[in-house]
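Participant: Provide a 3D model corresponding to the input given below.
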Amino acid sequence: MMTVNEIMLPVQEEIKEFEVRFPDSMKSNVKLLNRVTQFIVKRKGKQMRPLFIFLTAKMLGKVNDNTYDAASLVELLHTASLVHDDVVDDASERRGFFSANALWRNKIAVLVGDFMLSRVLLLSIERKNVELLEIVARAVREMSEGELLQIEKARSLDITEEVYFEVIRKKTASLISTCCEVGAVSVERQDMALLMREFGELVGLAFQIKDDIFDYGTPDNIGKPTGNDIREQKMTLPIIYALSTTDKETKRELLNIVRNHNDSSKHIRRAIDIVIQAGGIDYAHKRMMEIKEKALQLLTTIPDSAPKQALIGLVEYTTLRTK
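Facilitator: Sure, this is the predicted structure:
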């Protein structure tokens, strides 16, 4: 498996340039707003979304100002969604640091998220990137629908595998799909936009399944509490599979834990054991690998290059990562 540094190598200069440009897209005359946005930007993660955009663009053409604009639009959207999610979830931490809402209260955090969404609109209009705005706006709609669909189904715990995939397609895969599509469009490869959108969607599905599998590992190698999804009553693929294959008594026990004992470490451990014994982890891993291979198959018609190999490496990384 390629390392993150190896994956970044073909676009490392573009990523460096983006890290200079992106903070400018959020500048304001309001000092408080600048203070909060600077705090958020300094604690950003592995730059996965810009990586997908720049690797796609460089694989299909030549990175240009439109590509940098596309990366800024997507990162503004993603960052706004994280800020709003922390408010909704009443989360006090984000990647081991205090969240914006923990430091500045919910009202300020929500307004900062709103400001970032407004910058998506204004940057698109200022640069006359209506085509990019349309793609990003679609992602906003789908991410919102995915969150609400998940909340709706969590109340009744009746989610099927089909609904699960619809939830993660909208909630997670839509953003990675957007990255790959805008990467193609930014270098005027509209002929490849639909293929790259499908590629990104499949990668996003695989990414989320991997994330769901992590919930059944150990806290020291996944970065979040074991059984966190069960605590939050999220019906992920491993547990959906277990519920569909176990006997009625075990199914009742598992549902009872999720519904009534999701704050008990002892009961959560029992639920994890049930899911593992039922083959839920193995099944989820198998589905993830099938989806990953389907995604990689879409790239076979594209000429080989360093950016293409790095993009393949990035897909492998999303499914083989240990945290």
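Participant: from here on, just use CA atoms for contacts and neighbour counts.
Facilitator: Fine.
Participant: report the contact partners of the residue nearest the centre of the chain.
Facilitator: Nearest residue to the geometric centre of the chain (CA atoms, centre = their mean): T172, 4.4 Å. Each residue near T172 by CA atoms under 8 Å, 6 or more residues apart in numbering is listed here: M143, G204, L205, Q208.
Participant: before we move on, what about L254?
Facilitator: Contact analysis of L254 by CA under 8 Å, 6+ apart lists L243, A271, I274.
Participant: relative to Q233, how far out is it?
Facilitator: L254 sits at a distance of 11 Å from Q233 (criterion: CA to CA, to the nearest Å).
Participant: strands of this protein, start to end?
Facilitator: Secondary structure of the chain (DSSP state E): strands at 93-94, 97-98.
Participant: so which of the ones you listed comes closest to V182?
Facilitator: Nearest to V182, of all the strands of the chain, is strand 93-94, at 27.1 Å by CA to CA.
Participant: for that closest one, which outside residues touch it?
Facilitator: Contacts with strand 93-94, where a contact means CA under 8 Å, 6+ apart, come from D86, S99, A102.
Participant: for the strands of the chain, which one ends up most surrounded?
Facilitator: Highest mean neighbour count among those (mean count of other CA atoms under 10 Å): strand 93-94, with a mean of 15.
Participant: any idea how far that strand is from the chain center?
Facilitator: How far strand 93-94 lies from its chain's middle: 16 Å, per CA atoms, centre = their mean, to the nearest Å.
Participant: next up, the contacts around the residue lying closest to K27 once chain neighbours are set aside.
Facilitator: Leaving out its chain neighbours, the residue that sits closest to K27 by CA to CA, 6 or more residues apart in numbering is N34, at 6.3 Å. Taking CA under 8 Å, 6+ apart, we find N34 in contact with M26, K27, S28.
Participant: of those - the most surrounded one?
Facilitator: Among the contacts of N34, the one with the most neighbours (other CA atoms under 10 Å) is M26, at 21 neighbours.
Participant: what sits against that residue?
Facilitator: Going by CA under 8 Å, 6+ apart, M26 touches N34, T37, M116, R119.
Participant: now, the residues you listed that are in helices?
Facilitator: Among the contacts of M26, DSSP state H puts N34, T37, M116, R119 in helices.
Participant: let's see this one next to it:
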Amino acid sequence: MQLARETIGTELNRFEEIFNDAMKSDVALLNRIMQDISAHKGKQMRPMFVLLCAQLGGTINDSSYRAALLVELLHTASLVHDDMVDDSMKRRGAFSVNALWKNRIAVMVGDHLFTKGVLLSLDNSDFKILNIYSAAIRQMIEGELLQMTKTNKLSFEEKDYYELINAKTASFLAAACAAGASSTFDDETSIRQLHDFGQKVGMAFQLKDDLFDYGKTNIGKPTGNDIKERKVTLPLIYTLQHCDPVLRKKLLHIVKYQHTDKDKVNYVVEEVNKSGGLQYAEEKMMTYRDEAFQLLYTFPASPARTALEELVRYTTDREY
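Facilitator: Reported below is the predicted structural model:
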């Protein structure tokens, strides 16, 4: 992501100031929690996508910064709520909000961040940007509910998997790209193209995440974690669709009834590795990446386009 940071370095510094200012509060407890969250923020890839997509269409402006701030506030709110729902004690190597201040406060902190983001758009009449993000949030919530349904009634259909990761992950990155574009582009065609570009990148990003679960590298979560949580991802779906009936029955039994047994989970991971499931999922990931490039290359060559290309490659080449 070095090229992206160099291309919009000044703008990212400005965004950092805006973000830190937005995280301040006159309520002492809330201010303390906001400072803790700010100190352990992630790579801020979504704001980078927002600002670079904006730069494709012209000069980054106040509306662009608000679009970047809104995506980061909404994303942070979702992480606070996710940690509470999952009863997760850590986030990016630090204690989560719910671990330090319990669930009740975590709910209110997430709600505060969400509301702050919405008011930011309303106060500045950024109705188009708010509409773009609202549609994505609806998809994300529907995706979460869909996943809960699939966990109770496991689906091993490839189309269901794509539908799920599009709703849960890709829709939000698509919204970030479209929101950035809407701050500088006048034509709906360009905004739509960048929305679709973000959707393809988001699909590739989630496929990469799901591949990690069957890999051997240390990525900060246990290998086989998805199986333990009964999350059916593409490498396993491919294996179940192409293995012999005896092995399929055995794997299904483990996923449904023995998913907390470490040795059994490791067995599933090994079989997925042997079956070609990883290679198949990786090929699909690269297909989505290449489709993202095709959309990106419809725009004239520029430093912003080159930086976006680097960000796309990062999503598929990263090691964690």
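Participant: re the thing from before, tabulate the ones in helices among the contacts of M26 of the first structure (JSON lines), appending distance to P10 of the first structure.
Facilitator: What follows is these, written out as JSON lines (distance: CA to CA, whole Å):
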{"residue": "N34", "distance to P10 of the first structure": "32"}
{"residue": "T37", "distance to P10 of the first structure": "29"}
{"residue": "M116", "distance to P10 of the first structure": "29"}
{"residue": "R119", "distance to P10 of the first structure": "29"}
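Participant: list only buried entries from these.
Facilitator: Among those, those scoring as buried are N34, T37, M116, R119 (criterion: 16 or more other CA atoms under 10 Å).
Participant: what separation do you get for the first one and N260 of the first structure?
Facilitator: Yep, that's N34 of the first structure we're talking about. Shown here: N34 of the first structure relative to N260 of the first structure, a distance of 43 Å by CA to CA.
Participant: now R252 of the first structure
Facilitator: 12 Å.
Participant: now do the contacts for the alignment partner in the second structure of F199 of the first structure.
Facilitator: In the second structure, the residue paired with F199 of the first structure is F197, using TM-score structural alignment. The neighbours of F197 of the second structure, taking CA under 8 Å, 6+ apart as the test, are A174, C177, E291, A292, F293, L295, L296.
Participant: picking up where we left off before, any idea how far R127 of the first structure is from the residue nearest to the centre of the first structure?
Facilitator: As judged by CA to CA, T172 of the first structure and R127 of the first structure stand 27 Å apart.
Participant: ok, now P307 of the first structure?
Facilitator: Counting by CA to CA, the separation of P307 of the first structure from R127 of the first structure is 26 Å.
Participant: still on that earlier bit, tell me which of the contacts of L254 of the first structure persist in the second structure.
Facilitator: On the basis of both residues aligned by TM-score structural alignment, their matches' CA atoms under 8 Å, what survives of the contacts of L254 of the first structure in the second structure is L243, A271.
Participant: among the contacts of L254 of the first structure, which are located in helices?
Facilitator: L243, A271, I274.
Participant: any idea which of these has the most stuff around it?
Facilitator: Within those, most neighbours by other CA under 10 Å means A271, with 26 neighbours.
Participant: what does it align to in the second structure?
Facilitator: Per TM-score structural alignment, the equivalent position to A271 of the first structure in the second structure is V268.
Participant: swap in L243 of the first structure?
Facilitator: For L243 of the first structure, the residue aligned by TM-score structural alignment is L240.
Participant: now swap in S72 of the first structure and tell me
Facilitator: For S72 of the first structure, the residue aligned by TM-score structural alignment is L69.
Participant: what is the neighbour count of the nearest residue to its match once chain neighbours are set aside?
Facilitator: Nearest residue to L69 of the second structure in three dimensions, chain neighbours excluded: F19, at 6.3 Å (CA to CA, 6+ apart). Neighbour count of F19 of the second structure, defined by other CA under 10 Å: 19.
Participant: quick one: map F19 of the second structure onto the first structure.
Facilitator: Applying TM-score structural alignment, one finds that F19 of the second structure aligns to F22 in the first structure.
Participant: distance of E17 of the first structure relative to T301 of the first structure?
Facilitator: From E17 of the first structure over to T301 of the first structure (counting by CA to CA), the distance is 30 Å.
Participant: typo on my end, T218 of the first structure
Facilitator: 40 Å.
Participant: looking at these two, which has the bigger crowd around it?
Facilitator: Neighbours were tallied for T218 of the first structure and for T301 using other CA under 10 Å; the higher tally belongs to T218 (13 against 7).
Participant: that one pairs with which position in the second structure?
Facilitator: So, by TM-score structural alignment, T218 of the first structure is matched to K216.
Participant: ok, that match - contacts?
Facilitator: Applying CA under 8 Å, 6+ apart, the residues near K216 of the second structure are T223.
Participant: how much space between the closest residue to Y65 of the second structure other than its chain neighbours and P47 of the second structure?
Facilitator: Of all residues not flanking Y65 of the second structure in the chain, F15 sits nearest, at 6.4 Å (CA to CA, 6+ apart). As judged by CA to CA, F15 of the second structure and P47 of the second structure stand 8 Å apart.
Participant: ok so, going back, distance to G223 of the first structure for the strands of the first structure - can I get that in TSV?
Facilitator: Listed next are the strands of the first structure as TSV, based on distance: least, CA to CA, whole Å:
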stretch	distance to G223 of the first structure
strand 93-94	11
strand 97-98	13
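Participant: D229 of the first structure is nearest to which of those?
Facilitator: Ranking the strands of the first structure by proximity to D229 of the first structure (CA to CA) places strand 93-94 first, at 16.6 Å.
Participant: who's in contact with A67 of the second structure?
Facilitator: Contacts of A67 of the second structure by CA under 8 Å, 6+ apart are P47, V50, I129, A176, A179, G180, S183.
Participant: burial count for V88 of the first structure?
Facilitator: By other CA under 10 Å, the burial measure for V88 of the first structure, its neighbour count, is 12.
Participant: which residue in the second structure lines up with it?
Facilitator: With TM-score structural alignment as the criterion, the equivalent of V88 of the first structure in the second structure is V85.
Participant: cheers, nothing more for now.
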